[in-house]
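Peer 1: Dropping the sequence and predicted coords here.
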Amino acid sequence: MDYAIALPFGGQGVVDGDWVCEFARHAESCGFESLVAAEHSVMVSGTSSRYPYSPTGRLSVAADSPVPDPLELLSYLAACTTRIGLATGVLILPNHHPVVLAKRAATLDTLSRGRLRLCVGVGWLREEIEACGADFATRGRRAAEQVEVMRVLWADTGPEGAAHEGEFFRFRGALCRPGPWRATGVPVHFGGHSTAAARRAGRYGEGFQPLGVDEPELLRLIGVMRREAQRYGRDPDALEVTLYRGLTELTEQEAARLAALGVHRIVLQVGEEADLERLKDRMSVGAERLVR
């Protein structure tokens, strides 16, 4: 089992360079596998959209909380660290043009020597997605094509460049350099709680990050992902499963049980504590219990 650390969401620390750099360095020194940064391009005051991962249907942080761009934040942390992985969780695909996103992701991956993992999703906040210029109703089809576009651009096509002709995006002779550090490209995982998200993971991804589901639904979604991978001639055993859990709540017994269910990675949430020294102590204790 790999253990990642989620960067605190909506707190002032993540926009303080010294604070967040020290947080990242301590996570690396504890032996955690990766740092995970969430995304909202914009938060929306008074939204009618329901947040699907809370009983209240609302985020736990205020709309005016600071939420930095995840790729910019991870680029900064790449320079602060040397070996810890850098991951998004979840990057909202409809907010991004895939040609531009392919270049941004490849640049960060090659400068960090292959440390980037993209976990992407289709988003739930209608007003945010529409503010970014995408159609909410077609975001699922668009997301699948976006990943195809990025893979085409990351591939070694030679001097003739890449071509794509799809429903939403079209180009010919396109060269996107630098490419990713790894010849296989940046690994893409799909986050979500729906059957459609599990199918996208099986067909297009290197992994699946089910969000907000109980154990029976988790097992069902993993089965959907595996069957979809087989359907498209892909190896289901090569696909990773990632879950979120609270750092202080997760026990060694629960971690072992999740591993037996087929979970490969747990992203640990440290809570909304603002005191950096307390967070570092919390990470140290968690690492002693789970990582080492």
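Peer 2: That came through fine.
Peer 1: contacts, neighbours, all on C-alpha from now
Peer 2: Fine.
Peer 1: so where do the helices sit in the stretch 51-200 of the chain?
Peer 2: 70-80, 98-111, 126-131, 139-154, 195-204 (DSSP state H, counting those that start in this stretch).
Peer 1: for those helices, which one ends up most surrounded?
Peer 2: Of these, the one with the most neighbours on average (mean count of other CA atoms under 10 Å) is helix 195-204, at a mean of 23.
Peer 1: which helices and strands sit right next to the helix or strand just after it?
Peer 2: Downstream of helix 195-204, the next assigned helix or strand under DSSP states H and E is strand 207-210. Judged by 3 or more CA pairs under 8 Å, 6 or more residues apart in numbering; DSSP states H and E, strand 207-210 is in contact with strand 188-192, helix 195-204, helix 215-231, strand 240-246.
Peer 1: Kindly reformat these as TSV containing distance to Arg170.
Peer 2: TSV is the format used below for these (distance: least, CA to CA, whole Å):
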stretch	distance to Arg170
strand 188-192	21
helix 195-204	19
helix 215-231	26
strand 240-246	31
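Peer 1: Redo the helices of the stretch 51-200 of the chain as TSV? Include distance to Glu288.
Peer 2: Conversion of the helices of the stretch 51-200 of the chain to TSV gives the following (distance: least, CA to CA, whole Å):
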stretch	distance to Glu288
helix 70-80	23
helix 98-111	29
helix 126-131	40
helix 139-154	37
helix 195-204	32
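Peer 1: Next up, a structure to set beside the first:
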Amino acid sequence: MRIGITSPVVVQLPGSASAWEADAGIDELGRIARAADRLGFHHLTCSEHVAVPLDIARERGGTYWDPLATLGHLAALTSRIRLVTQVLVLGYHHPLQIAKRYGTLDRISRGRVTLGLGVGTLAEEFDLLGAEFADRGARADDALRALRASLSRRVPEYRGEHYSFGDFVVEPYAVQEHLPLWIGGRTPRSLRRAVSLGDGWVPFGLAPDRLREMLAAADVPDGFEVVLAPGRPLDPAGAPEETLTTLARLRDAGATLLSASVAARSADHYCEQLEALHTLASGL
């Protein structure tokens, strides 16, 4: 099981974000990204919301850095770590917009992009952006097929129910011949979507027994990624045994990859915690 980092600062959920993140910016995030890159962690993340209604922001938070701008900056500071949108909402974008923007990022980063993609749940945001909410699942499936036909192609062609295009040049495009697509969700349908149209699944809020049950019932192909997250930040320096227990539990639940956050008092302390996590994980 490899370990990536759920980036701090860029998403600040009430009750989960550490106090230091409120006043942190790109310098602190860059310092953490360089440390994670140097230590060999698998990935960094950045999620997407354009605008969150005030009443919902009290529960979900209102701080969501733009993933394209953020990951583009982090690409310039790092050399090995992968850059993951966890998640980009498919319904907010035409597939060729995603192919162009993140294909450019893939070229800038020399092939380090993974697209984490989701159907979306915030109806108010869909309405604000003029996106269709009621049939978002079917549109997402069509968008995924269109993306797979378009990424890494200068002249992509696709004919689907909701998206249809051809005879257009998309330049630059992704340098990875098969750019990984991870699908977010927590339902059997999201897992089926991930298995049939993606390369990995990013579930949330599911108990380990339920995860094992769902994965056992699915025809999961070789090389398919199951990306899990601990329920709370890890404390590898302060509670190493508890951290090891958590890592083992997620591995045994079926994780091939972990998206972890760590408890920290500052950006410098965060980097120290990454050092401790790296040491612990190497012996797992």
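Peer 2: Now that the structure is in, tell me what you want to look at. Computed from a predicted model, the values in this text were never measured in an experiment.
Peer 1: returning to that earlier point: tell me which of the helices of the stretch 51-200 of the first structure lies nearest to Val42 of the first structure.
Peer 2: Closest of the helices of the stretch 51-200 of the first structure to Val42 of the first structure is helix 126-131, at 5.8 Å (criterion: CA to CA).
Peer 1: what stretch of the second structure does the closest one fall on?
Peer 2: Aligning helix 126-131 of the first structure against the second structure (TM-score structural alignment) gives residues 123-128.
Peer 1: After superposing, tell me the mean distance of that stretch to the first structure.
Peer 2: Stretch 123-128 of the second structure differs from its equivalent in the first structure by a mean of 1.5 Å after superposition (mean CA distance after the TM-score superposition for the first structure).
Peer 1: Where in the first structure does stretch 40-50 of the second structure fall?
Peer 2: Stretch 40-50 of the second structure maps onto residues 31-41 of the first structure, going by TM-score structural alignment.
Peer 1: who's in contact with the residue nearest to Gly103 of the second structure when sequence neighbours are not counted?
Peer 2: Leaving aside its sequence neighbours, Gly103 of the second structure sits nearest to Ala174 (CA to CA, 6 or more residues apart in numbering; 3.8 Å). Contact analysis of Ala174 of the second structure by CA atoms under 8 Å, 6 or more residues apart in numbering lists Ala99, Tyr102, Gly103, Thr104, Leu105, Asp106, Arg107, Gly111, Leu151, Ser152, Arg153.
Peer 1: one more time with 10 Å, if that's ok
Peer 2: For Ala174 of the second structure, the contact set (CA atoms under 10 Å, 6 or more residues apart in numbering) comprises 99-113, 150-154.
Peer 1: Report the outermost residue of the second structure with respect to its centre.
Peer 2: Asp167 (31.1 Å; CA atoms, centre = their mean).
Peer 1: quick one, which of the helices and strands packed on strand 207-210 of the first structure is packed in tightest?
Peer 2: Mean neighbours per residue, mean count of other CA under 10 Å, is largest over those for strand 188-192, with a mean of 26.
Peer 1: Report the distance from it to the chain centre.
Peer 2: How far strand 188-192 of the first structure lies from its chain's middle: 7 Å, per CA atoms, centre = their mean, to the nearest Å.
Peer 1: once aligned to the second structure, how far is that strand on average?
Peer 2: Superposing on the second structure and averaging over aligned pairs (mean CA distance after the TM-score superposition for the first structure), strand 188-192 of the first structure comes out at 0.6 Å.
Peer 1: thinking Thr187 of the second structure is in contact with Glu213, fair?
Peer 2: No. Contact criterion CA atoms under 10 Å: Thr187 of the second structure and Glu213 do not qualify, at 12.0 Å.
Peer 1: Quick check: nearest residue in space to Arg292 of the first structure, chain neighbours excluded?
Peer 2: Using CA to CA, 6+ apart, the nearest residue to Arg292 of the first structure is Gly31, at 7.7 Å.
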